[in-house]
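> Show me the folded form of this:
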Amino acid sequence: MNETIGYPDPGLDLSEGFKPHTSHWGVFSARLRENNRLEVRPYGGDPDPNGIIDNFPAALRHGARIAQPAIRRGWLERGPGPDDRRGRDEFVSVSWEKALDLLGGELTRIRDTRGPGAVFGGSYGWSSAGRFHHAQSQVHRFLNMAMGGYVRSVNSYSSGASSVLLPQILAGYEEITKHNVTWEQIATESEIVLAFGGMALKNSMVAGGSISKHVERGAMEAARRRGCEFILVSPLRDDMPAEAGAEWLTATPGTDTALMMGIVHTLVGEGLHDQAFLDRYTEGWPVFLRYLNGEADGQPKDAEWAASICGIDASTIRTLARRLAGRRALITVSHSMQRAEHGEQPVWMGMVLAAALGQIGLPGGGYAYSLGAIGYYGRRVNAVPGPTLGQGRNGVADFIPVARIADMLLNPGATYRYNGATRTYPDIRLVYWAGGNPFHHHQDLNRLRKAFARLDTLVVHELAWTATARHADIVLPSTMTLEREDIGYSSNDPLMVAMHQIAEPYGLARDDYDIFADLAERLGARDAFTEGRTSQQWLRHLYEPTRASLATQGLAAPSFEEFWESGSLVVPQHPDDGGKLRRFREDPVARPLPTPSGRIEIFSAKIAGHGDADCPGHPVWLEKTDTPKAASPLFLVANQPTTRLHSQLDFGGHSTEAKHRGREVARMNPRDAEPRGIADGDIIRLFNSRGACLAAVRVTEAIAAGIIQLPTGAWYDPMDPEDEAPLCVHGNPNVLTRDIGTSSFAQGCTGQLTTVEVERFNGNLPPIRAFDPV
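Down below sits the predicted model:
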């Protein structure tokens, strides 16, 4: 993994007319043949290429693409205002001139009568691996320059609880994920890895920005050959690859905190914990110990107590504690653990377990939050800056936690708790969304539909007719990444890629930048937004800091023309030094952590001072309010998909080939399928009090009993949009998930876990219309 500067990169084969490009799921090259036939091939230097690149050929000219600007008929005829016809009204195709004139007038009305605080800048999502045509940067820059700002969101659906918690108890989120334990260390140093929620390759195969080499499978295989033991705690067997040879423990979903407590209680009771480490490096251990031993509430959190909650027998828990003690042990906690009610608790308790073992800060040991969740976690950091488009200054201070958008739209003026403060939801009249699909990310979609109905105007830039686009008032067709030039880059990947244009834009689609430039002109802000540059001039401008930094370091610093012609550039990376946690371990006095105490906070006086009962000052076991019962007897695990990134290009070949009879595929154990008369390949109906969806089913022992797993990202496809809670015929699990926060402390997303009932679907099978043109 040691990379050196040099270009052209030998792994990028540009022969036979192939051109360089990249994506969140891997670097590749592509060419367009006769009849718009697209060919793609993965980067030759990637030891484990991701098959998601095979979504591109069918997606490029798919009928789901948006060919022309469109206005919802009700908005066009009656003007802006709340309307429950969103999502079921027809659209009228218009010219670019008319669409931009209408939108420019509406933005001016909102700005001049309501102010920028009535605008929510959406664009939550992964958009493009290119750093200039990054939709989130483009829309936020436009709103800042042309509108004076916007109400923004903070944190993410993936890590809403942990990103608020970790900086207060250990270190900054970026430090923990990007400057901590690496795959190199696991391959060479780790002796035992206990992975709560696993390290699924389907997650680490994607990255923010570009990714050139998928190293996770190889690192786990190398560690195993060396003798490292992997232990997976998850309801899904494939949450760790076969190459890891992991032991599989199936705890009851949502009970990992109790399991961790049972392990720590055993360590302490048998004198296997590292008291010297706890004394020197942590804050508040005695407070937590009183809770652990039952002095605070009369209930010791011993192995027997944990077994009664998590379903793993007490002897296994005690044996596991003994296996961890005295070894280079790594505790990992996945994103999925905290995407549930009380999601802060397993993140915090996993850190306490690592601290009790005394391994934090050691190579290949300690605590790694969500290692394996995203491709750039666990890698070295680049030693030069990458291209970044400035977004300007936001004149609006207001924000919401990202997963609280429906709450905000439904309850303007209401108060809520977040990070120790009481905040007020703003009154949003216009939402501008460019990049991302809330009908993938968000929960309880029937509630989200009602929230969007409250708006005066919803504007969406999109390349295809997603459910979000179908709920918009103004839809502006944007180009696909293959249809424009850009620079692909990630701060944790050494390969910078010149993203050449592969195909002409579909229909009348335009780059987001050109749309915003023309729109900014209508609001008197074109010069501020463009700074007088074309897209090509921006690429040269954004490349310059990288070139200058290389030159300053005495390294080869190719001109933009040389970089563009070669197709790629390998940049230097910092050494694998363990970051702040390593430095803290070496000298906790001179190099304290950025926590209130400067130490690892097992007990946080700051969080305790908030007074929020659902997230007190140290890890606790809190019962869930959504557990299996007669009406909804199965846990639903709504995790990330394997064949696409979130919902992106769901209509691509790699994604659609994995469906069965057009439906997303759910998985359940034979012990749950057989009593319900369900056989492998059947179409099933999943339902609870919030909604229902259809899915195909695979019956398999690779999932624990009592669980049904249905990945997110199938485009929402209601059979009868006029219904209050229409049946999604395609298999979107977010018609079933709950729209509540993890706690009043972090307000993170809880979409990973809920409860449902399942039955065989025996009616006439409705058609899939999710990918039909509008």
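
> okay, CA-based contacts and neighbour counts for the rest of this
Fine.

> Now the residue nearest the centre of the chain: closest residue in space that isn't a chain neighbour?
Centroid-nearest residue in the chain, with C-alpha atoms, centre = their mean: Ser158, separated by 4.2 Å. Nearest non-adjacent residue to Ser158, counting by C-alpha to C-alpha, 6 or more residues apart in numbering: His335, 6.1 Å away.

> That neighbour - how many residues pack around it?
Per other C-alpha atoms under 10 Å, the neighbour tally for His335 reads 27.

> who's in contact with it?
Going by C-alpha atoms under 8 Å, 6 or more residues apart in numbering, His335 touches 158-159, 197, 369-370, 373.

> With Gly311 instead?
250-252.

> ok so, going back, quick one: the residue nearest to Ser158 and Met260, what's the gap?
Distance, His335 to Met260, by C-alpha to C-alpha, to the nearest Å: 16 Å.

> ditto for Ile474
50 Å.

> what do you get for Arg667?
In terms of C-alpha to C-alpha, Arg667 sits 27 Å off from Met260.

> and this one, so I can compare the two:
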Amino acid sequence: MKKIYRSACPLDCYASCGLLIYTENGRVTGIKGDPEHPLTRGKVCGKARKHLERLYSPERILYPMVKEGSDWRRIQWNEALDIWARKLEEIKRQYGTGAVLYHDASGSNGVLRGLGSRFFNVYGGVSIPEGSLCWASGKAAQAVDFGGHQAHEWDDLENSRNIFLWGRDPGRTNIHLLQYLKRAAAKGARLISVNPVRVQTGVTGTWHVYPRPGTDGALALGMAHQIIAEGLIDKAFVEKYTKGYAEFAALVKEFPPEKVAGICDIPAEEIKLLARTYAGGGPSAIMFGYGMQRYTNSGRTVRCIDALAAITGNIGVPGGGANYVHQHWKDFFTDLSGAEFARAGRTFPWPALARRVMEADDPPVRSIVVTRSNPVTQLPDTNKVLQAFRAVDFVVAIEFFINDTAAEADLFLPCTTFLEDEDVVVSSWNNYVSYMPRVIEPLGESKSDVDIFTALARRMGFLDFGFHSSQEWLERALSRAASNGIDLERLKEGPARNPAAPRIAWGDRKFPTPSGKYELYSEKAVEKGLEPLPTYVPPQMLSRETENFPLYLLTPHSGRTIHSQFWNLIPDETLGSLPAVEMHPQTAAGTGVNAGDRVWVESSQGRLQGILYTVDDIRPGVVRIYQGRWASQNGGVNFLTPDAVSDLGSGSCYYDCRCRVYRCHD
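Alright, predicted model coming up:
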């Protein structure tokens, strides 16, 4: 019997695309875009279509396994849960619950996929990462500046006269934004990309600006200097809605375009023109990506860019905004985390997690549990990560495949995909919530996160966990939203927009900061270890001796994968035997390597082999290797990246990395 189900993609990206799932006789036969989804309107990327291939992949593990020596032994669920429960009880008795590290991320989004946190809070509270490998620095910076997080609806770009894509590459990571950029351009908007890489905007005539990596904050201050010098500020907004303008105006006198040109390697006249374009041509929108905040100076950088919007009045107006992320879902769902049950616990900065695990002694980390993530591939400084995982007694991986992390595990538990259990999913970059139904029964012996943690809680007698069905949990999660007419039955009819989300960010000009204003001068920033004003401090890599490592390493997202997901589904003939190492022809010539050479890329953390390709879409002096390829596939770019922690929000510093490239002779 043929059926069609409306669903949504659970991947952690900008869209959470609406999907149509086709089934026949209990088997998924196709996945297409849902043309009735109000945002994505039937368009999906190749990653969404990979869900079907992953579902039925012959590499997918569909039964529990325990490692004995270096070999896996297939076991039944009862034995697997008994082993895990005994370990947790033993660790709690000997060391306390903080000796367990729970590593959960957003590899597969959904309200119920986060119930592992509830289990470990009921257990007593454990060690968890704080910050993020993704967005933490910019998020923390906007909390300082605005007091919270809001973003404009995407279609508001049609009201913009200028759109600055600052570190954002929509062609690879946000394809649904392209249609809005094209519409805006058709109405006369100008697109400006600020990025060491030429990004894909879909708009002919995009103005590409290529700053030296890690210098975006200086560029923003140089623009602010010129805006103030030419009297292009919005005086009414500045006087009524900002705190600290006089101090900020004094600070940016130290950043004239001529000085900034030397920092950013951009001509002073181009910096002046950028300033006039942003401030003098009608409403201007900034669309942040995450690239510019993967350095040690990331919090400062985002504060500097935010300040441009504040001094020009591009806040709270159609076509404006400093759009980074929103937290419109914060009060939408009822909290299921069970935080009230935790009596202990601690946090480690996420980028330095491996180092902190090995340093911990009160208590030591004796077990790591991993869900919805692949930290051995994705954490920086892979050599250190492997040491940390191998130093603990017991690692549990809840996964689909034996990826780099699962290979280090002692217990493997097979989980379901979003097609095999129901959930509700949202995105932090748009305002739609969607229901994901179970469209087929779980394959093999795989279980949902809800079923796994419920069964473990029963075994351990954790009554406070609550023994509910998926539907009952979802009804509880939506109990607050139900007062606004969005309950589970409503979502089964199709996606719904969050009624509390504004179309224009900060349209009421009410900022939940201590002053009630946008804060150019912030005591909160001082409390967090920064200067009170947005300023530029060079990233660590620019302060280091560069003779041994003269090149900048960038490790962005590939358009065909998301982090480490789906790399194992790329055919060998397409994947290639080694990662692609890309650089500008000018850089290759100066380095003494040629296209097609097998090369070593080396940093102070480690080295990696690859095949050299010359490309013209990155600035000279930069090396690009796409992140996510597994070490077991001769990948593992994070063998090269540092485990430094950013200046704000405990963010990652993947791009704060210098390297050298040389031909392999072995």
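
> Fetch the TM-score of the aligned pair.
The pair, once superposed, lands on a TM-score of 0.89 when counted by TM-score structural alignment, normalised by the length of the second structure; 652 aligned residues with a C-alpha RMSD of 3.1 Å.

> just to revisit the earlier point, shared with the second structure, which of the contacts of His335 of the first structure?
Of these, the ones still in contact in the second structure (both residues aligned by TM-score structural alignment, their matches' C-alpha atoms under 8 Å) are 158-159, 197.

> Now tabulate those residues in CSV and tack on distance to Val735 of the first structure.
Converted to CSV, those look like this (distance: C-alpha to C-alpha, whole Å):
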residue, distance to Val735 of the first structure
Ser158, 18
Ser159, 21
Gly197, 23
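
> Kindly indicate which of those lies nearest Asp717 of the first structure.
Ser158 (23.6 Å; C-alpha to C-alpha).

> Does that closest one touch Cys749 like I think?
Yes - using C-alpha atoms under 8 Å, Ser158 of the first structure is in contact with Cys749, at 7.4 Å.

> what residues are shared contacts of the two?
With C-alpha under 8 Å, 6+ apart, Ser158 of the first structure and Cys749 have common neighbours Arg339.

> quick one: the strands in the stretch 51-200 of the second structure?
Assigned strands in the stretch 51-200 of the second structure, in chain order: 65-68, 71-74, 100-104, 127-130, 162-166, 190-194 (criterion: DSSP state E, counting those that start in this stretch).

> Ok, the stretch 651-774 of the first structure next?
Under DSSP E, counting those that start in this stretch, the stretch 651-774 of the first structure gives strands at 665-668, 683-687, 692-699, 707-709, 753-760.

> Next one: Thr643 of the first structure from Pro42 of the first structure, what distance?
Applying C-alpha to C-alpha to Thr643 of the first structure and Pro42 of the first structure gives a distance of 16 Å.

> Neighbour count for these two, which is higher?
Thr643 (26 against 23).

> Might you report the residue contacts of that one?
51-52, 654-655, 658.

> burial of Ala500 of the second structure, as a residue count?
Neighbours around Ala500 of the second structure, by other C-alpha under 10 Å: 12.

> how would you label it: helix, strand or coil?
Per DSSP: H, G, I helix; E, B strand; the rest coil, the secondary structure class of Ala500 of the second structure is coil.

> what does the one 5 residues further on give?
On the three-state scheme (three-state DSSP), Ala505 of the second structure is labelled coil.

> if I look at it, how far off is Gly316 of the second structure?
6 Å.

> which residues does the residue mapped onto Val287 of the first structure from the second structure contact?
Alignment note (TM-score structural alignment): Val287 of the first structure maps to Glu247 of the second structure. Glu247 of the second structure is in contact with 521, 533, counting by C-alpha under 8 Å, 6+ apart.

> which stretch of helix or strand covers Glu247 of the second structure?
helix 245-252 (DSSP states H and E).

> ok, then the element right after that helix?
By DSSP H and E, the next helix or strand past helix 245-252 of the second structure is helix 257-264.

> Just give me the mean distance for that next one relative to the first structure.
Superposing on the first structure and averaging over aligned pairs (mean C-alpha distance after the TM-score superposition for the first structure), helix 257-264 of the second structure comes out at 0.6 Å.

> now stretch 298-314 of the second structure: which residue numbers in the first structure?
Under TM-score structural alignment, the match for stretch 298-314 of the second structure is residues 343-359.

> What's the separation between whatever residue of the first structure lines up with Lys517 of the second structure and Gln168 of the first structure?
When the first structure is aligned by TM-score structural alignment, Lys517 of the second structure is paired with Arg599. Shown here: Arg599 of the first structure relative to Gln168 of the first structure, a distance of 10 Å by C-alpha to C-alpha.

> hang on, the earlier thing: which residues does the equivalent of the residue nearest to the centre of the first structure over in the second structure contact?
With TM-score structural alignment defining the correspondence, Ser158 of the first structure maps onto Cys134 in the second structure. By C-alpha under 8 Å, 6+ apart, the contact set of Cys134 of the second structure is 290, 651-652.
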